[in-house]
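Engineer: below are the sequence and a predicted model for it; my questions follow.
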Amino acid sequence: MINQLTQTFTLTPAQQAAVNALMPFTRDTWESYAAHDIRDLIGVQLRNFQNGKCCFCGLLYDETGRGEIEHIAPKKARPNEYPEFSFSPQNLAMACQLCNSSTMKGQYNSIDIHNANYGNCTFKIVHPYLHNHALHYRWNHGLLRVVITGITNEAKESIRLFKLAEEHRTTARAKQKNQERLVTLYNLPQNTIDRIKRALTFRN
């Protein structure tokens, strides 16, 4: 239900040169006017790759709020912030508004052991790109509830941080899974899918 991301955004040589021109990155570089076009380009690619699902909870954005570009290692969260990773492909993913809120991920320091090479950092949570989610989460699928269990410490921390085991998450996953089964079984047209989404949309 929460799947490892396998595609990161890519930049052309000219776009990468534009990013390099912004270096050294500070905690405010990402929001700068000079980064506007690159931010938009990254957002378009991530939305396409993730099919409207949050990288942390796996639910569709219309279940939990709009999708937002998330810095997995925070760019701005003193005293633990990592602006050097602001444009690192494996540090950027789409998260729902709920998971990225101040009551959940927000400015949480997800890095356990920092390394100048992003791929050599270790993380406190299940990383959307770097971890095989099947080795971290166990699922119990039911018609009305899809229950998540953490196998590893990273998974247990993700479940705690993103409240993945709470009832509203559990029932929302079941609704989404049932919807996906219907779409697959009946090869439903998009307008019918949209009506089903509206009918099954989770509400707090």
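Structural biologist: The structure has been received and is ready for your questions. Residues are numbered from 1 along each chain as shown.

Engineer: when you work out contacts or count neighbours from here on, use the C-alpha atoms and nothing else.
Structural biologist: Noted.

Engineer: in stretch 24-41, what's buried?
Structural biologist: Within stretch 24-41, the residues scored as buried using 16 or more other CA atoms under 10 Å are 25-27, 29-30, 38-39.

Engineer: try stretch 116-128
Structural biologist: 123-128.

Engineer: any chance you could map the strands in this structure?
Structural biologist: Using DSSP state E, the strands of the chain run over 67-71, 92-96, 111-113, 122-123, 137-141, 146-150.

Engineer: of all these, which one is nearest Thr10?
Structural biologist: Proximity to Thr10 (CA to CA) singles out strand 92-96 among the strands of the chain, at 11.5 Å.

Engineer: which strands and helices sit next to that closest one?
Structural biologist: Contacts defined by 3 or more CA pairs under 8 Å, 6 or more residues apart in numbering; DSSP states H and E place strand 92-96 against helix 36-50, strand 67-71.

Engineer: next one for the comparison:
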Amino acid sequence: MLKINGPAIIEPADQKKLDDIPEVDRPKKWDTSRTNAIKNFKSAIMTHGLKNQDNRCAWCTLPVGGTGRRTAHRDHIAPKKLYPKWTFHAKNLVVVCEYCNGFSVKSDLDTVKTEKENYDDIEFFIVHPYLHETEKHIRFREQEGDEPGVVVEGLTPEGIWTVNKLKLQSDGLTLLRAKELVFYRTINKLPHHFQRLLNQATGRQ
């Protein structure tokens, strides 16, 4: 999974309007409201996520959007249905693929071990992309340098929980990461101008 340096920056006026929404109403407002504050918040989350995550899913690390032909979703780390207070808290959201965010994987999975008044003090079952040093909890075996990882394993109780609950070690995801590695190694053997053209065509950096 990815380590993300910081959350999206939300305009203070928009955040004030979102904070004024009663906690119990926030999940429904997220799904149904079209106010400017909510639209601006969602846009900031998606724009920041795609840029800072290099168009990759925070959980499985595979490409999203046009790069990977996997739909980009905004995922509430502590699910809004269970923890409505954090619905519009930028640090509670990451950009993920539709598979990792789907009903068969994360959906409304309870990721919180102990809830606290302040978000940064919450104890999570899941490895948190903003709050935790992810490489201490999860690693890709035999990963070299900047190459994409293939076989994932948990190193701590939080890492093992995350790998198992999000099915990061599934055959399908492992095969897709292996294809990414083959692409990476192949493209690096091409002449520089071909590398540039292929990277531009596929949306890779």
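Structural biologist: Structure received. Quick caveat, the model's predicted, so the values are computed rather than measured.

Engineer: so what number do they get for TM-score?
Structural biologist: In this superposition the chains share a TM-score of 0.81, using TM-score structural alignment, normalised by the length of structure 1; 191 aligned residues with a CA RMSD of 2.6 Å.

Engineer: that older thread, okay, and which of the buried residues of stretch 24-41 of structure 1 map to helices?
Structural biologist: If you go by DSSP state H, the buried residues of stretch 24-41 of structure 1 have 38-39 in helices.

Engineer: and the residue nearest the centre of structure 1, how far from Arg160 of structure 1?
Structural biologist: Taking CA atoms, centre = their mean, the centroid of structure 1 lies closest to Cys55, which sits 2.3 Å from it. Cys55 of structure 1 sits 16 Å away from Arg160 of structure 1, going by CA to CA, to the nearest Å.

Engineer: same check, this time on Ile111 of structure 1
Structural biologist: Distance from Ile111 of structure 1 to Arg160 of structure 1, by CA to CA: 16 Å.

Engineer: and Leu164 of structure 1, how many neighbours?
Structural biologist: 23 (other CA atoms under 10 Å).

Engineer: so for it, what's the nearest residue that isn't a sequence neighbour?
Structural biologist: In space, not counting the residues next to it along the chain, Leu164 of structure 1 is nearest to Cys57; the distance is 6.7 Å by CA to CA, 6 or more residues apart in numbering.

Engineer: swap in Trp139 of structure 1?
Structural biologist: The shortest distance from Trp139 of structure 1 to any non-neighbouring residue, by CA to CA, 6+ apart, is to Ile148 (4.9 Å).

Engineer: how about Glu98 of structure 2?
Structural biologist: The shortest distance from Glu98 of structure 2 to any non-neighbouring residue, by CA to CA, 6+ apart, is to Thr71 (5.5 Å).

Engineer: what is the burial count for the one you found?
Structural biologist: For Thr71 of structure 2, the count of nearby residues is 16 (other CA under 10 Å).

Engineer: same question, Glu68 of structure 1
Structural biologist: Count around Glu68 of structure 1 with other CA under 10 Å applied: 20.

Engineer: and the gap between the counterpart of it in structure 2 and Met1 of structure 2?
Structural biologist: Under the alignment (TM-score structural alignment), Glu68 of structure 1 pairs with His73 of structure 2. Distance of His73 of structure 2 to Met1 of structure 2, computed by CA to CA: 16 Å.

Engineer: re the thing from before, can you lay out the buried residues of stretch 24-41 of structure 1 as CSV showing distance to Thr184 of structure 1?
Structural biologist: Output for these, formatted as CSV (distance: CA to CA, whole Å):
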residue, distance to Thr184 of structure 1
Phe25, 45
Thr26, 46
Arg27, 44
Thr29, 43
Trp30, 39
Ile38, 35
Arg39, 34
